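>>> Here you go, sequence then predicted model.
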Amino acid sequence: MKGPAGGASSGREGGRSLKTRVKTARKRSLSSTLWLQRQLNDPYVAQAKREGFRSRAAYKLIEIDDRFHLLRPGMKVVDLGAAPGGWAQVAARRVLAGEGRGGVVGIDLLPIEPLAGATFEVMDFHDADAPERLKALLGGPADVVLSDMAANATGHKKTDHLRIVGLVELAAAFAAEVLAPGGAFLAKVLQGGTEGELLAMLKRDFAVVKHVKPQASRADSSELYVLATGFRGAP
């Protein structure tokens, strides 16, 4: 996948730059201005609007699934950190949830607009009862557990890394409880990958574990994904 338009773009035509620059408003911080400028100049954001996806993140899952074939018709999928629903849209389409053949269960701290074939709940995954509530919504084993959860950034690289690894550990432990044999787990981590203890746990529970960085991830982002496939089944 070379890019949203199928090929690379220089951002220039006829010698004129097409990049949009955003003026700093009095009440807008520099970081907010830079984020807005990235959004306005991001081809994946533009394509998501054209194609009806709720977020540019949809293209990350599309790219990973095109490569590793995680999602198939009839599967049950859990989406942790689902808002605004970009990954759930992709999953629902590929498992044919809208046709009643599969299903998607998603949770987030924020409310999510309804989606055919998906069930969304406002829920904090840190809550002690969250796993049991999710299992009740699933009504049986899951085939794929997705986690795009991210802790709020502190600006301290090591702290942020440890916090997101903690989230992935929770998600991986949940996946080991709900996945059917042969199932898959995909979760966001940060550059540097998974910690030794987490990696050992995933290698114990899954046949294949690898790190993936889709092209749809921004080049300047430390974002990375850990993909574990071939769940061995609960001990």
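Great, that's in hand. Numbering: from 1, shown residues only.
>>> drop to CA atoms for contacts and neighbour counts, all remaining ones
Noted.
>>> which secondary structure elements does the top helix by length along the chain contact?
Counting residues, the longest helix found in the chain (DSSP state H) is helix 157-178. Contacts defined by 3 or more C-alpha pairs under 8 Å, 6 or more residues apart in numbering; DSSP states H and E place helix 157-178 against strand 142-147, strand 179-190, helix 196-205.
>>> Now do the shortest one against helix 157-178, angle only.
Relative orientation of strand 142-147 versus helix 157-178 (axes from the mean of the first three to the mean of the last three C-alpha atoms, to 10 degrees): 170 degrees.
>>> Find the centremost residue of the protein, please.
By C-alpha atoms, centre = their mean, the mean C-alpha position of the chain lies nearest to residue 148, the distance being 3.3 Å.
>>> how far away is it from residue 81?
Using C-alpha to C-alpha, to the nearest Å, residue 148 is found at 5 Å from residue 81.
>>> take a look at this one as well, against the first:
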Amino acid sequence: MSRTTGRGRGGTGKQRVKTARRRSAASTRWLQRQLDDPYVKAAKADGYRSRAAYKLLELDERFDLLKGVKGVVDLGVAPGGWTQVVRQKCPNARVVGIDLLPTDPIEGATLLEMDFMDDSAPAMLKDALGGPADLVISDMAANTIGHKQTDHLRTMGLVEAGLDFALEVLEPGGAFVAKVLAGGADKALVTQLNRNFDSVKHAKPPASRKGSSEWYVVAKGFRGRDREGDAD
């Protein structure tokens, strides 16, 4: 399988989408964008399941997230691009992923098909991981309904749930990465992140489409839990 470093993704010309009687205009635009997207082409060439793999590669290049990690939890794993990157760069790490959607098996990773918001999910993830995590990554996002405030609140609810889980499983010094929407994490969440991590930053990796509202919050240097096992 070929591997690229992300260079040379400038396209060689646009491909035209053939029209179909029952295809909507929105569907045609989506297909055209996929055909023209250099990251989609690179993912196919590199064997990644989605262009999202390059988002994690770029975040890792900037923040050095994957160096030496031994335990990783991937929240919102489907279709598996982020876990593919983790397995490629950290072949000896324990990796557990979870998603409502089915995810084809990935060698060396344990994948759970269930809702992360299910009360039993955190315990099942911990059991599958079999120890603490060095990194919790979340590409989860709520299905949008077109109302910006509601969409933001629903996605931030997932981010907060992911952070609560991360505070339970991370080793001191560990990191948490989560997708947020334009504007970044809200004030209360940033306060909680700053209270528990040495460094908190927002980033939009180049692989995120320019028109997308997604950003990522990157928190590094988990300060650990107190003597009773709770985060500060």
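Structure received. Everything numeric in this text was worked out from a predicted model, so none of it was measured.
>>> TM-score them against each other, please.
For this chain pair, the superposition-based TM-score is 0.91 by TM-score structural alignment, normalised by the length of structure 2; 223 aligned residues with a C-alpha RMSD of 1.7 Å.
>>> re the thing from before, in structure 2, which residue range corresponds to the longest helix of structure 1?
Per the alignment by TM-score structural alignment, helix 157-178 of structure 1 matches residues 148-169 in structure 2.
>>> Mean distance between that stretch and structure 1 after superposition?
Superposed on structure 1, stretch 148-169 of structure 2 shows a mean distance to its aligned partners of 0.7 Å (mean C-alpha distance after the TM-score superposition for structure 1).
>>> If we go by neighbour counts, what in that stretch is buried?
In terms of neighbour count (16 or more other C-alpha atoms under 10 Å), stretch 148-169 of structure 2 has its buried residues at 151-152, 155-156, 158-160, 162-163, 165-169.
>>> just the helices and strands packed on helix 157-178 of structure 1: most buried one?
Among these, strand 142-147 has the highest mean neighbour count (mean count of other C-alpha atoms under 10 Å), at a mean of 25.
>>> In structure 2, what range does that strand match?
Counting by TM-score structural alignment, strand 142-147 of structure 1 corresponds to 133-138 in structure 2.
>>> What residue in structure 1 is paired with residue 36 of structure 2?
Aligned counterpart of residue 36 of structure 2 in structure 1: residue 41 (TM-score structural alignment).
>>> ugh, typo on my part, it should be residue 179 of structure 2
By TM-score structural alignment, residue 179 of structure 2 lines up with residue 188.
>>> What of residue 204 of structure 2?
Under the alignment (TM-score structural alignment), residue 204 of structure 2 pairs with residue 213 in structure 1.
>>> what's the burial count for residue 16 of structure 2?
By other C-alpha atoms under 10 Å, 11 other residues sit near residue 16 of structure 2.
>>> Over to the one 5 residues further on?
The number of residues packed near residue 21 of structure 2 is 5, by other C-alpha under 10 Å.
>>> how near is the residue mapped onto it from structure 1 to residue 33 of structure 1?
Matched by TM-score structural alignment, residue 21 of structure 2 corresponds to residue 26 in structure 1. Look at residue 26 of structure 1 and residue 33 of structure 1: by C-alpha to C-alpha, they are 11 Å apart.
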